[in-house]
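> dropping a prediction and its sequence here:
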Amino acid sequence: MIARGDDLLARIEPRPTGTPDIGFGVYVHWPFCAQKCPYCDFNSHVRHGGVDEAAFLAAIRKELAANARLTPGRTVTSVFFGGGTPSLMAPGTVGAVLEAIAGHWAVADDAEITLEANPSSVEASRFRGYRDAGVNRVSLGVQALNDPDLKFLGRLHDVDQALGAVKLARDTFPRLSFDLIYARPGQSVEAWSAELRQAIGYAADHLSLYQLTIEPDTAFARLHEAGKLIVPDADEAAALYEATQEITAAAGLPAYEISNHAAPGAESQHNLLYWRYGEYIGVGAGAHGRIVLGPKGERLATVTERNPETWAARAVENGNAVIEVESIFGETAGDEMLLMGLRLTEGIDIARYQAIAGRRFDEKRIADLLHHGMIEVLPSGRIRTTPSGAFVLDAVVADLAA
């Protein structure tokens, strides 16, 4: 059931359950960018007249308080500042958000605090400010390591700026990750392999490597529909994906999730929280949350207002800007768990799936997927996709969920 109204959270009764074995996360969405990238379908906006950070901070504080009422007794294990471009925020704003979080919940001593940053919006003083505020992990949107492709992707930085930002991040933060986009038009396996090996030379212990996809309602979608942008076909994309897995594994950065690679122990704890179907709140314009409110894993899915200014006004006036809540339980929750958990190389725990979904897997479908090499059952009792299954994940999930 989906509900909409003025203050939907006021009707919800708090319960001290959660997912303490997996963790509890806080996602903070900063929806502003210096420029909208042509491939991006995230809730990001450009405000050439500037942003009233004090007003948005006040709204974030309101939403944190509203979510804290529903989640008593939790311990925050991760905080993620996403966007948009959170590195456009003043370090003092980031620090104030972290102080507000610590005022509502206990924060684990080893909590992972991540901030996304673009190479074009960083400088030494800001990075030191973020570190002093409590950020201990940065994720850089590098996206490519050649200037023509950076221009094609709409990025405001060049390769020299990107590598300078990587070095600065390595010198400032205990942990670093950066993103690259591959399967770009005309990109060969040989060219991508060389670029990836170059990236690994600069990476610390984590890389996020995403295939370029054409998302609806983006500038790239319009070009693609007009026949002016041609991306690699399925066979070419599969070859690029296979090369990615082989090169990263050989370099000690194997995939732990379809698009994420890390040295053992350096995985993103916040993203693992999502993929392991843990509990997290989402504050900021267009943020999503999953709050556990029942002993069998029933979840309250929350969605906030997408327009930044409308979101801020609504949050200050109502105490939160949640515009949609949905109770997720049974097979619907099980389907979500499958969709998230089968992205991981560790797979999912079958017993936990059955407890959340209230159903068992169809043995004939399991046997068929095993026969075709799409999944494997581990000695621990977990189930995961094979490399072939991971490449057609949606089909595997649909088969298991049927």
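Here it is on my side, so go on. Numbering: from 1, shown residues only.
> going by C-alpha atoms from here, please, whenever you check contacts or count neighbours.
Will do.
> name the helices or strands packed onto whichever helix or strand Glu63 is part of?
Element membership for Glu63 (DSSP states H and E) is helix 53-70. For helix 53-70, the elements it packs on are helix 91-104, strand 279-283, helix 308-318, judged by 3 or more CA pairs under 8 Å, 6 or more residues apart in numbering; DSSP states H and E.
> would you turn the ones you listed into TSV with mean neighbour count and distance to Glu246?
Conversion of the helices and strands packed on helix 53-70 to TSV gives the following (neighbours: other CA atoms under 10 Å; distance: least, CA to CA, whole Å):
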stretch	mean neighbour count	distance to Glu246
helix 91-104	17	38
strand 279-283	27	33
helix 308-318	19	42
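> returning to what we had before: mind listing what's buried along the helix holding Glu63?
56-70 (16 or more other CA atoms under 10 Å).
> below is an additional structure, to be compared with the one above:
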Amino acid sequence: MRDIDSLEPLALYIHWPFCLAKCPYCDFNSHVRDVVPEARFATALSRELAYEAARLGRRPLSSIFFGGGTPSLMQPDSVAALIEQATTLFEPVADLEITLEANPTSVETGRLRGFRDAGVNRVSLGVQALDAEALHRLGREHSAGEAVAALELARALFPRISFDLIYARPGQTMAAWQAELDAALALVSDHLSLYQLTIEPGTRYEALHRQGLITLPEDDDAAALYVETASVAARHGLEAYEVSNYARPGAQSRHNLAYWRYQDYAGIGPGAHGRLTLDGRLHATRRHRAPEPWAERVERTGSGQTSETALAPGERAREMLLMGLRLTEGIPAELFAARTGMTLDEALDAEMLRNAIEAGYVAWYGDCLVATAEGRLRLDALLAALVL
């Protein structure tokens, strides 16, 4: 067996699928239940974690991320038990990052101290807006005042803070967005995750949009809001390091960087997926999406996994391109070849790449292929043209 230090660090994602309410724009794997049997699901997560560790071995653990759903609805004791188990089964790195997503309702804010005591050292707050009308339209369960209070308390409790905002909302103006960003970043200026409001299939917003009851800003207006975000963030000391993420130097999300750099990560819980190197091959794993059937599978077999597939070089190359070009640092050619078994030249449409470079959307910086700021602004179209 190889020495632990020679193994690639592992990122661990733990999915808690339950929410207080389903937001009308949300297509995430989240579910509302009148009563959540927390003990059952916490036990199932623990059992599935043990299942993964048994086959992965005692690998270095670089990050733990509690996502959802709304993991801040869990009891801190449940979070503490999973952290203790993960850091026992795997070998935690010295600066292990442990993130928990939380919404700024009064109930969840009241648990933040408990999560800190459980071992969480980074909290990600789903603020989404600091405007009362926007919060109502978005179906959020918290007020603007509760969001501010949560940000202030989190700042006092945790060494690292992130928060989410949604832009390109109905009727949103540039002046209002600038003021909202300034207000939020004045409270917490470590890390910002930014999401454009989109109409997703199967959501309540899709029905409202189809009926003409919701109108989103035009593409050019949305793009202007996005561009302005970088300027406001820069005034607060944050730099864009990924298409939708801004951070102070050293405050980047290490867990999410594992995804974007196409490193190994394990996912447990309903609907969680992973990318794991097993027997020298990279495998894609996925869990059952629905909470109760997932729990039943875990209770029966130890895992809620529904599929595990060894990825071919072309599949690995496509995934690494789709993830890596989101980063401002780009994709190192040597790392790409080592991880995928293909060169960048083999994985890209040569004519499209040449055209994209000439247009200023893509550039080579040393041996790294990078999407420029202009390229990241139109990344979906760029990737569709470039990636074979």
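Now that the structure is in, tell me what you want to look at. What you are looking at is a predicted structure, and each value in this text was computed from that prediction instead of being measured.
> please work out the TM-score for the two chains.
Here the TM-score for the pair of chains, by TM-score structural alignment, normalised by the length of the second structure, is 0.95; 384 aligned residues with a CA RMSD of 1.9 Å.
> before we move on, the earlier item: so which of the helices and strands packed on helix 53-70 of the first structure comes closest to Asn146 of the first structure?
Among these, the nearest to Asn146 of the first structure by CA to CA is helix 91-104 (29.9 Å).
> what about the alignment partner in the second structure of Ser44 of the first structure, distance to Gly360 of the second structure?
Alignment note (TM-score structural alignment): Ser44 of the first structure maps to Ser30 of the second structure. As judged by CA to CA, to the nearest Å, Ser30 of the second structure and Gly360 of the second structure stand 39 Å apart.
> who has more neighbours out of these two?
Just comparing Ser30 of the second structure and Gly360: by other CA atoms under 10 Å the higher neighbour count belongs to Ser30, 23 against 13.
> got the contact list for the more buried one?
Contacts for Ser30 of the second structure (CA atoms under 8 Å, 6 or more residues apart in numbering) come out as Pro17, Phe18, Cys19, Lys22, Gly68, Gly69, Thr70.
> hmm, back to that, beyond the helix holding Glu63 of the first structure, next helix or strand please.
Past helix 53-70 of the first structure, the next helix or strand by DSSP H and E is strand 75-83.
> against the second structure, where does that next one fall?
Against the second structure, strand 75-83 of the first structure falls on residues 60-68 (TM-score structural alignment).
> what is the nearest of the buried residues of helix 53-70 of the first structure to Arg128 of the first structure?
Nearest to Arg128 of the first structure, judged by CA to CA, of the buried residues of helix 53-70 of the first structure is Leu57 at 20.5 Å.
> how about the alignment partner in the second structure of the closest one, nearest residue that isn't a chain neighbour?
In the second structure, the residue paired with Leu57 of the first structure according to TM-score structural alignment is Ala42. Leaving aside its sequence neighbours, Ala42 of the second structure sits nearest to Ser78 (CA to CA, 6 or more residues apart in numbering; 6.3 Å).
> what lines up with that neighbour in the first structure?
Match for Ser78 of the second structure (TM-score structural alignment): Thr93.
> which strands or helices does whatever helix or strand Ala233 of the second structure lives in pack on?
Here Ala233 of the second structure sits within helix 219-235, counting by DSSP H and E. Identification of packing neighbours for helix 219-235 of the second structure by 3+ CA pairs under 8 Å, 6+ apart yields strand 160-167, helix 174-187, strand 239-242.
> okay if I get these as CSV plus mean neighbour count and distance to Val35 of the second structure?
Output for these, formatted as CSV (neighbours: other CA under 10 Å; distance: least, CA to CA, whole Å):
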stretch, mean neighbour count, distance to Val35 of the second structure
strand 160-167, 21, 27
helix 174-187, 16, 34
strand 239-242, 21, 38
